[in-house]
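Quick one: sequence and predicted model below, then my questions.
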Amino acid sequence: MNTRLWLAIERALARVRSHRQGLSLAIDAVVIAAAWNLTYLFRLGFERWISARADYDVWVMAGVIGLYLLALVLMRVPQAMWRFAGFAEVRRLAWACAGAGLVAAVVVLMAGWSKIPRSVLALHPLVTLMGLIAVRIAYRMFYEHLRERLSLGGRAPRRALVLGAGQAARLLLAGIQHQGYVVLGLLDDDPAKHGARLGGVPVLGPLASLNDHAARLGITHLIVAMPSLRLPQRRRVIELASRSGLPVLTVPTMQELIEGSQVGRVREIEPEDLLGREPVQLDEAGIAEALSGTTVLVTGAGGSIGSELCRRIAHYGPARLVLFEQSEYALYAIEQELGRRFPHIPLVRLLGDVRDAAQLRRCCLAWRPQIVFHAAAYKHVPLTEEHNAWAALRNNTLGTLHAARAAAEAGAARFVLISTDKAVNPTNVMGATKRAAEMVLSQLAAQGHATRFMAVRFGNVLGSSGSVVPKFQAQIARGGPVTVTHPEITRYFMTIPEAARLVIQAAVIGESGQVFVLDMGEPVRIAQLAQDLIRLSGHSLEEIPIVYTGLRPGEKLYEELLADADTTLPTRFARLRIARLGLQGDEAWVTELARSVELLADGDDREVRAWLRRHVPEYRPAGEPAEPTDAGSCTARADSAPPGGG
């Protein structure tokens, strides 16, 4: 048989699997009846095995069949799956046949039905047991051969249960059969849909009955087909599915469908499905007007945030996109992707380092960008905390000064720094250097440049390089354990596309000297995130445990964003607020910065931290007591700063 025929047989078997118990009893009844007649044939021979029977034999046989079926039900035999038949199944069958045969013999003898041979009563349980075992072994052999043939053909089917019975499920059913899935049922909480059929597939019941139907039907995959659900309800459905222990897939979200994804193309559940928020409505027309036909420069263009910024910017049709990146491979990768997806946009690919002021100046003067997004940074907290403090200061702070001055000299209209929540009351070198970079922009903004300097802060970005989610996924792929620093540690999370869209929006509406804060929603407990990722991978916490390793150098239990009403001002966009900041250093501080950094080149991390403590008032290394902040602090009282000022 060819692969198509084997696949048709598998689908037929999958369709009738929901009636497994009834079919099992029916086949067992036929086997019991056949065993009764075979026993007569063995006892009486071909000449007499029918003619020598009593008139009431057919009624006795019917009673014996009913008795055996009752024994099988009591031993829970019909619930077993024949494709997994083994010794435990044989043992239950043996007890059922022995019990039913004994009762049948006692009843026949006590009723005085002497024309029923005693040898038939004695042999029938044994012949029945052999027959029942034989049909199960034959089915298991056939099923394993079927799976082997399908595997050799590369078409091993997957039995799926779809969560949702709406329009998305209807479209999904129309195309998913060609992807190797056999959909055996749908679940939906709408009682009006229960018992109905969608594309020939039954709606079996509510979502709460998931585990029962999955076990009964031998489901191998769950598919969530509810793209229009609001994210809290979507997360609830995904979490319910993840507790089943089965692989969970989903159709694209509504946002992905808007961007061109197809309903029938299912994908694995990503952390974004659990942690994302409702899409914010942006001023698309305003963004398009600001970016269309302009030259845009992105530093760190091959990084996680920088590359997504490039993708988003390209959607708005800039006249030219200048990619500035230190890593040759990262620059090649983003250039190839953009060239494939946006062939009409001219790309300028520059290998460069933001620590090289002369190179940045040449770049900006050559291409004259109207908007500069500065995403180049060292952002890994433990790496920058130990042995690399000077490198972080030089890259994050001095690099920002170089890029901002080059942009201003070239006449750029806007310069946007990608900052971090760790710049708020920093306890680590990375946060302190990013806070110092914000202070650089504040002073440049006060010097009367035509360029508008602004910064955007946000927390951890899902899937970015060095973030916790890829680390957890790699640990799960290796079989664990998953390491978490502290059971109570929390972080704010945002998806990369969400962060990039809001950064672009801030760049369009921002005024010079402003620091924008992205509303990150509710903080997420990292231990809970680890548990969710383990479950979504189809494992239990017993299989892949979580190990707590202790806080790392410079690490906080929680991060601050200053996104509350007391310390920020609202904008007309729900997710964007403007930090109320006090005076940020002075002009001499900026002038001295480059000279100070070079003088620190021969020093150790302690000297760099000491310099940061002198120049960034809010910086308090982890473990040291905090001191009251003054008017130069980013957390100065709201009334100490002008509204929206830098």
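Okay, I see it.

okay, CA-based contacts and neighbour counts for the rest of this
Noted.

Off-centre distance for stretch 64-81?
Chain-centre distance of stretch 64-81: 44 Å, with CA atoms, centre = their mean, to the nearest Å.

ok, and what's touching it?
For stretch 64-81, the external contacting residues (CA atoms under 8 Å, 6 or more residues apart in numbering) are 20-22, 24-25, 28-29, 32-33, 89, 92-93, 96-97, 99-101, 104.

Also stretch 495-507?
272, 276, 279, 282-283, 287, 304-305, 308-309, 312-313, 414-416, 418, 454, 456, 458, 461-464, 516, 518, 575-576.

Now list the buried members of the residues you listed.
272, 276, 282, 287, 304-305, 308-309, 313, 414-416, 418, 454, 456, 458, 461-463, 516, 518, 575-576 (16 or more other CA atoms under 10 Å).

then this one, side by side with the first:
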Amino acid sequence: MCNNYKISKVMIIGAGEAGQMVISEIDKNRKKLKREVAVIIDDDKSLLGKLVCGHEVMGDTSKILELIKKENIDEIIFSIANIKSSKKREILDLCKSSGCYTRTIPSMTEIIDCQVDFKIIREVEIDDLLGRDPIYLDTCKISQQIKGKVIMVTGGGGTIGSELCRQISKYHPKKLIILDNFENNAYAIQQELKMKYQNELDLEVVIATIREEKRLEKVFAKYRPDIVYHAAAHKHVPLMEDNKTEAIKNNVFGTLNLLKVADKFKVQRFVLISSDKAVNPTNMMGATKRAAEMLIQTYNDISKTEYVAVRFGNVLGSSGSVVPLFKNQIAAGGPVTVTHKEIIRYFMTIPEAVSLVMQAGAMADGGEIFVLDMGEPVKIDDLARNIIKLSGFEPDEDIKIEYTGLRPGEKLYEELLMAEEGLKNTEHKKIFIGKPKTFNKEEIFFLLEKLKESAFNEREEEMDPIMRKLVTTYIRPEDVNEKHL
């Protein structure tokens, strides 16, 4: 169907302004680009049969596969800059099913001076197939939150932490403090920001672990942060099932150290990065994140600092994400491993998640658990098949898919909000608030003492029962999955 010619025959999808720029660029530089426009597709019925830049519009999107075969198309360039993401996904899915090499132009806002550069006509990426519409931010409110303030990001070298640092830097903080236990990651984001902002950004890197309260006190005493974004955490579910004491030491008691120090040094606002795995947790990682949320709401009642949490699902491309794993497996020739054919997850891009975290943080009054709209859930099996297709292979033929079974503590379906919390709209359509809860503080701190004694003395067999008393929604995974099977 898709033959290799010296000059590639190209199908252009979109005869509007963006498409015309692509067509003109190819026509002007045919030999250099080794491409020629063979087919133009557009859903505007008034254009069918008409000439656009000297080429006939030969059909609408329903004719894509027919015209690929008829005209021996080698390459497709999706050239509609402004389109609903769901429609874009539908068209790109059709293009990828043809087996033809498919690329796309950026959005209209990314095209500068009305010129198309073939360097920015890129391959279709998994983000394009998620069907998520762009988000809109109240940048004035975020700027008021950040500008002229001392901002600290814990876990600042990690996937979410480093993106927080990138986006915070745009809003002119008085000082940005990157706190991380892993020097290589912290160094990488430090060098990136120094190169980008030269001397315009006052930037400090602190190598420290959140497990050491005295070290944190020295750091907070020195820098006096106004706002803390707490992204430092152990997040990998199966690893934390095998290392439960470490999950508790870091995610529960590391967070508790930060909450106490933030209170002591009168931090204005403290934003915890939480997870959908905190909802009715079936694993230790999720239980520790739920415990951290409980501590946020408890400390908000006893401190002048505004403590809030922001909860969301998986982010594409993060260090623990399935996407880099799938890509590595494809590069090795397969198989791609999926735990269960029916398993679903909610996904966001990293910049999108972080933008909404900052928006939620700017809206906070204290005590809220903000829940981000993650869009439609994605079947991991579909995600795996899309990535295989994007890599130029056919699922089950070129690259096999193996189903390995749910791992310990893994759910088929993640939930974003516990039923008893309820859900309230905010001024931002993609951000919601769970109803604040009150807790028995004496019982929480009593159980925390017992949990600390067990964890720091490596008595792992004691920890699960204590965590189930502390986090009463912590349940066995089979109790959740049975009803879905």
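Cool, the structure landed. Given the structure is predicted, the values throughout are model-derived calculations rather than measurements.

re the thing from before, in strands only, show me the contacts of stretch 495-507 of structure 1.
Cross-referencing the contacts of stretch 495-507 of structure 1 against strands under DSSP state E gives 414, 415, 416, 418, 454, 456, 461, 462, 516, 518, 576.

closest to residue 393 of structure 1 among those?
Relative to residue 393 of structure 1, the closest of these is residue 418; by CA to CA it sits at 15.4 Å.

ok, residue 161 of structure 1 - contacts?
With CA under 8 Å, 6+ apart, residue 161 of structure 1 has these contacts: 183, 184, 185, 186, 187, 214, 219, 221, 222, 223.

how about 10 Å then?
If you count contacts by CA atoms under 10 Å, 6 or more residues apart in numbering, residue 161 of structure 1 has them with 181-187, 203-204, 210, 213-214, 217-224, 248.

before we move on, what about residue 431 of structure 1?
379-381, 384-385, 392, 396, 419-425, 437, 554, 619.

What lines up with residue 327 of structure 1 in structure 2?
Using TM-score structural alignment, the partner of residue 327 of structure 1 in structure 2 is residue 182.

Go ahead and confirm its match touches residue 209.
Yes - counting by CA atoms under 10 Å, a contact exists between residue 182 of structure 2 and residue 209, whose distance comes to 8.8 Å.

which of the two has more neighbours?
Neighbours of residue 182 of structure 2 and residue 209, each counted by other CA atoms under 10 Å, are more numerous for residue 209; the result is 18 against 15.

shouldn't that one be in contact with residue 181?
Yes - with contact defined as CA under 10 Å, residue 209 of structure 2 reaches residue 181; the gap is 5.0 Å.

list residues touching both of those two?
By CA under 10 Å, 6+ apart, residue 209 of structure 2 and residue 181 have these common neighbours: 154, 155, 232.

Doesn't residue 235 of structure 1 lie inside a helix?
Yes - secondary structure of residue 235 of structure 1, determined by DSSP: H, G, I helix; E, B strand; the rest coil: located in a helix.

Identify the residue nearest the residue mapped onto it from structure 2 in space, chain neighbours excluded?
With the correspondence set by TM-score structural alignment, residue 235 of structure 1 lines up against residue 89 in structure 2. Excluding the flanking residues, the one nearest residue 89 of structure 2 by CA to CA, 6 or more residues apart in numbering is residue 129, at 4.8 Å.

That neighbour - how many residues pack around it?
Here the neighbour count serves as a burial measure; for residue 129 of structure 2 (other CA under 10 Å) it reads 21.

quick one, what contacts the aligned partner of it in structure 1?
Residue correspondence, TM-score structural alignment: residue 129 of structure 2 in this structure matches residue 274 in structure 1. The neighbourhood of residue 274 of structure 1, defined by CA under 10 Å, 6+ apart, consists of 231, 232, 234, 235, 236, 238, 239, 529, 532, 533.

closest to residue 594 of structure 1 among those?
When the contacts of residue 274 of structure 1 are ranked by distance to residue 594 of structure 1 (CA to CA), residue 529 comes first, at 41.2 Å.

what separates the counterpart of the closest one in structure 2 from residue 245 of structure 2, distance-wise?
For residue 529 of structure 1, the aligned position in structure 2 is residue 383, judged by TM-score structural alignment. When CA to CA, to the nearest Å is applied, the distance between residue 383 of structure 2 and residue 245 of structure 2 equals 33 Å.

ditto for residue 407 of structure 2
19 Å.

Over to residue 409 of structure 2?
From residue 409 of structure 2 to residue 245 of structure 2 the distance is 16 Å (CA to CA).
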